[in-house]
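Chemist: Provide a 3D model corresponding to the input given below.
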Amino acid sequence: MTLSPDAAPARRLVPAIERASAVMDLLAGSSRPLSLSEIARAAGLAKSSAHGICETLSALGLLRSEAAGYAIGPHALRWSAAYLGRTSLISEFEALLASDDALRSATTTLSVLSGRDVVYLACHNSDRPLGFTFRAGERLPAPFTATGKAMLSALSETERQALLAGDWPAPLTPASVPDAARFETQAARWQTLGYAIDDGEVREGMVCLGAAVRDAQGRPVAGLATSFTSAEAAGDERAALGRAVAALAHRLSAHRPLPD
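Modeler: As a prediction, this is how the structure comes out:
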């Protein structure tokens, strides 16, 4: 088949690097070291291939070999620090936390869309018991999270539906939105409110209120959220908290440059 002059050539990916990246993603999302058998099974690799990848990554300092298996190694922090050091939005988020006493006392997160997931860039966990701790680098299904809902709702309907096409993510709780059609109903509500609500969809008994951080053209570039117990975010208080989060996201949006 001959490509037309305007057709972009398909990107040529290196399979070995794809497999190594998949192993790194797997371990980054785990709260404990994983055995070689677990890695091979979850990544769909032959055990011998998984062993070669893990040993190579360990030799490079990207993984750490422990008695219980493999975990992320210290060299990965160098890449993370290089990315975070170039991300002004994180600095602005931290400055916002420092300037707002109420915000410092709450669990507050900053995230971005990555496909159908959100990835947390920065997290401030409150000392108050919440039953859930966010951490930088963590991924969660975007349709279930407050920031994911807010960012998805800020996209056009065509973009949103294309992004959410295919198999729906497995629910995290019985309250997790069950399908794309139901999410579209929710999206209309979040657009009207100016903020989005995760009411026990990530963790039962936890309410998160999120709003989109936008660039100068109004497109979502990140999401800001605060999290509370359901008792703390009840009734009229929930609406007041939602409006406050939307105002904070707008403050961050005011500093966003025009996209390149």
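
Chemist: Please count neighbours and contacts with C-alpha atoms only from this point.
Modeler: OK.

Chemist: just checking, what packs against the helix or strand where residue 94 lies?
Modeler: Assigned by DSSP states H and E, residue 94 belongs to helix 88-99. Here helix 88-99 touches helix 101-104, helix 236-253, going by 3 or more Cα pairs under 8 Å, 6 or more residues apart in numbering; DSSP states H and E.

Chemist: which residues of the stretch 151-260 of the chain fall in helices?
Modeler: 157-163, 180-193, 236-253 (DSSP state H, counting those that start in this stretch).

Chemist: Turn those helices into CSV, including mean neighbour count and distance to residue 51.
Modeler: What follows is these, written out as CSV (neighbours: other Cα atoms under 10 Å; distance: least, Cα to Cα, whole Å):
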stretch, mean neighbour count, distance to residue 51
helix 157-163, 13, 34
helix 180-193, 15, 38
helix 236-253, 18, 44
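
Chemist: Quick one, which of those helices gets closest to residue 209.
Modeler: Distance to residue 209, taken as Cα to Cα, is lowest for helix 236-253 among the helices of the stretch 151-260 of the chain, at 5.6 Å.

Chemist: hmm, back to that, in the helix holding residue 94, what counts as buried?
Modeler: 89-90, 93-94, 96-97 (16 or more other Cα atoms under 10 Å).

Chemist: Stretch 207-222 now?
Modeler: 207-215, 219-222.

Chemist: can you give me the end-to-end distance of that stretch?
Modeler: 19 Å (Cα to Cα, to the nearest Å).

Chemist: With stretch 22-41 instead?
Modeler: Counting by Cα to Cα, you get 12 Å between the two ends of stretch 22-41.

Chemist: Just the buried residues of that stretch, please?
Modeler: 22-28, 33-37, 39-40.

Chemist: ok, now stretch 57-67?
Modeler: 57-58, 62-65.

Chemist: farthest pair in the buried residues of helix 88-99?
Modeler: So, the buried residues of helix 88-99 by Cα to Cα: farthest apart are 89 and 97, at 12.4 Å.

Chemist: returning to that earlier point: would a markdown table of the buried residues of stretch 22-41 with distance to residue 246 and secondary structure be doable?
Modeler: Compiled in a markdown table, these are given as follows (distance: Cα to Cα, whole Å; DSSP: H, G, I helix; E, B strand; the rest coil):
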| residue | distance to residue 246 | secondary structure |
| --- | --- | --- |
| 22 | 35 | helix |
| 23 | 37 | helix |
| 24 | 34 | helix |
| 25 | 31 | helix |
| 26 | 33 | helix |
| 27 | 34 | helix |
| 28 | 30 | helix |
| 33 | 38 | coil |
| 34 | 39 | strand |
| 35 | 43 | coil |
| 36 | 45 | helix |
| 37 | 45 | helix |
| 39 | 40 | helix |
| 40 | 43 | helix |
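
Chemist: Quickly name whichever of those is closest to residue 231.
Modeler: residue 28 (32.2 Å).

Chemist: Skip the chain neighbours and tell me the closest residue to the closest one.
Modeler: residue 72 (6.4 Å; Cα to Cα, 6 or more residues apart in numbering).

Chemist: Before we compare anything, build this one as well:
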Amino acid sequence: MATSESEAFVRSLARGLMVIEVLGQAPGRHSLADLADATKLPRTAVRRFLLTLIDLEIVRSDGKQYWLTPRVLRLSLSYLSTLPYWREAQVALEELSAVSKQSCALSVLDGEDIVYLQRQHAKRILPVSPSLGSLIPAYAVSMGRVLLSGLSDDELDQFLRKVKMRKLTSVTITDRAKLKAEILKVRKQGYAWGEREFDDSICGLAVPVRDMNGAVIAAINVSLASGEFTHKTAVEQFLPRLWHSASRLRMSAPVQDTKRARPSKSLTHS
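Modeler: Reported below is the predicted structural model:
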């Protein structure tokens, strides 16, 4: 694997992608100075990247501000098209939301965050309502803990050593030993319950999506308004439906590398 110190690492490509990533952040239109400041790159370098991206019709400009064009969606859609279960997930989440009358989502792990790949909103929109592509800290939400439970023991320990945690609410777990215990509990029971750790108004129940070898490749959840459900009532009402939806996705999921270390004592309900 190429690293930033290796000869195989293409620094200009990495910097260009960094510029695209910053352009995708709020407020959506950025000056050259803003982009240089956010990327920590010289203005001359950022200008060259922008001119190239304009030629490729990925970026537009009025001479002062720069913004992305819809063509950048080709990059993200290229990833989604490689996931055989993604289209099935859309149908499964629509049905899950209709039956449960709650918002639900599909996500994968990306470093220290989860990334939303699908999101089905209930009629009542929750105060915090992530959309496709949203990033959420994995340590603080039920889907994140489900995905972390699918890591090998060594991978989980490495994550816990490096992850940056902060109190998002008064009950957010930031103690590494306590977080590890919670993740191991999730691994054993096959689901995760999160209550007011990311936002005081939100609770969530999540289960893993596995491939045919049992490897965790994604997570699905139902998002609930705090105070309307307890851990017990949420499990009774939604867990069987979540496992059923996860089973549907498993049938269309690709098989991961079987050489990858598997977590001990993992359950395969889905």
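
Chemist: And the TM-score between them?
Modeler: The TM-score (TM-score structural alignment, normalised by the length of structure 1) is 0.83; 252 aligned residues with a Cα RMSD of 2.7 Å.

Chemist: and the buried residues of stretch 22-41 of structure 1 as JSON lines, adding distance to residue 137 of structure 1?
Modeler: As requested, the buried residues of stretch 22-41 of structure 1 are exported to JSON lines (distance: Cα to Cα, whole Å):
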{"residue": "22", "distance to residue 137 of structure 1": "15"}
{"residue": "23", "distance to residue 137 of structure 1": "15"}
{"residue": "24", "distance to residue 137 of structure 1": "12"}
{"residue": "25", "distance to residue 137 of structure 1": "10"}
{"residue": "26", "distance to residue 137 of structure 1": "12"}
{"residue": "27", "distance to residue 137 of structure 1": "11"}
{"residue": "28", "distance to residue 137 of structure 1": "8"}
{"residue": "33", "distance to residue 137 of structure 1": "16"}
{"residue": "34", "distance to residue 137 of structure 1": "18"}
{"residue": "35", "distance to residue 137 of structure 1": "21"}
{"residue": "36", "distance to residue 137 of structure 1": "23"}
{"residue": "37", "distance to residue 137 of structure 1": "24"}
{"residue": "39", "distance to residue 137 of structure 1": "19"}
{"residue": "40", "distance to residue 137 of structure 1": "22"}
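
Chemist: Residue most distant from the centroid, structure 2?
Modeler: For structure 2, the residue at maximal distance from the C-alpha centroid (Cα atoms, centre = their mean) is residue 63, at 34.6 Å.

Chemist: so that one sits in a helix?
Modeler: No: counting by DSSP: H, G, I helix; E, B strand; the rest coil, residue 63 of structure 2 is not found in a helix; it is coil.

Chemist: how close does it sit to residue 51 of structure 2?
Modeler: 11 Å.

Chemist: before we move on, back to that, identify the residues contacting the helix holding residue 94 of structure 1?
Modeler: 84, 103-104, 110, 121-122, 252, 256 (Cα atoms under 8 Å, 6 or more residues apart in numbering).

Chemist: and those, which are buried?
Modeler: Applying 16+ other Cα under 10 Å to the contacts of helix 88-99 of structure 1 flags 103-104, 110, 121-122, 252, 256 as buried.

Chemist: I'd guessed residue 177 of structure 1 sits against residue 183; true?
Modeler: Yes: look at residue 177 of structure 1 against residue 183 with Cα atoms under 8 Å: they come within range, at 6.5 Å.

Chemist: Mind listing the shared neighbours of these two?
Modeler: residue 143.

Chemist: And the strands in structure 2, which stretches?
Modeler: 30-31, 59-61, 65-68, 103-110, 113-120, 135-137, 192-195, 202-210, 216-225 (DSSP state E).

Chemist: closest to residue 235 of structure 2 out of those strands?
Modeler: strand 202-210 (7.5 Å).

Chemist: In structure 1, point out the residues matching the closest one.
Modeler: With TM-score structural alignment applied, strand 202-210 of structure 2 matches the range 206-214 in structure 1.

Chemist: ok, now stretch 39-58 of structure 2?
Modeler: Stretch 39-58 of structure 2 covers residues 43-62 of structure 1 once aligned (TM-score structural alignment).

Chemist: And the contacts of the matching stretch?
Modeler: Stretch 43-62 of structure 1 is touched from outside by 19-20, 22-23, 26, 36-37, 39-40, 63-65, 70, 72-76, with contacts defined as Cα under 8 Å, 6+ apart.

Chemist: can you do 7 Å?
Modeler: Outside of stretch 43-62 of structure 1, the residues within contact range by Cα atoms under 7 Å, 6 or more residues apart in numbering are 20, 22-23, 36-37, 39-40, 63-65, 72-76.

Chemist: cool, stretch 182-197 of structure 1 as well?
Modeler: So stretch 182-197 of structure 1 is contacted by 146, 149-150, 153, 177, 208-211, 242, 246 (Cα under 7 Å, 6+ apart).

Chemist: Tabulate these in a markdown table, adding columns for distance to residue 80 of structure 1.
Modeler: Listed next are the contacts of stretch 182-197 of structure 1 as a markdown table, based on distance: Cα to Cα, whole Å:
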| residue | distance to residue 80 of structure 1 |
| --- | --- |
| 146 | 24 |
| 149 | 26 |
| 150 | 25 |
| 153 | 28 |
| 177 | 32 |
| 208 | 26 |
| 209 | 27 |
| 210 | 25 |
| 211 | 25 |
| 242 | 31 |
| 246 | 28 |
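
Chemist: hmm, which two among these are most spread apart?
Modeler: With Cα to Cα as the measure, no two of these lie farther apart than 177 and 246, at 21.9 Å.

Chemist: quick one on the thing from earlier: and the aligned residue in structure 2 for the residue nearest to residue 28 of structure 1, what does it touch?
Modeler: Residue correspondence to structure 2 (TM-score structural alignment): residue 72 of structure 1 is matched to residue 68. By Cα under 7 Å, 6+ apart, residue 68 of structure 2 lies in contact with 23-24, 58-60.

Chemist: now, which of those sits nearest residue 169 of structure 2?
Modeler: So of the contacts of residue 68 of structure 2, ranked by how close each gets to residue 169 of structure 2 (Cα to Cα), first place is residue 24, at 27.0 Å.

Chemist: so how far is residue 67 of structure 2 from that closest one?
Modeler: Residue 24 of structure 2 is 8 Å from residue 67 of structure 2, by Cα to Cα.

Chemist: Could you do residue 116 of structure 2 as well?
Modeler: 23 Å.

Chemist: go on, residue 254 of structure 2?
Modeler: 36 Å.

Chemist: Tell me which of these two has more neighbours.
Modeler: Ranked by neighbour count (other Cα atoms under 10 Å), residue 254 of structure 2 and residue 67 place residue 67 first, with 21 against 17.

Chemist: Now the more buried one: closest residue in space, sequence neighbours ignored.
Modeler: residue 29 (4.9 Å).
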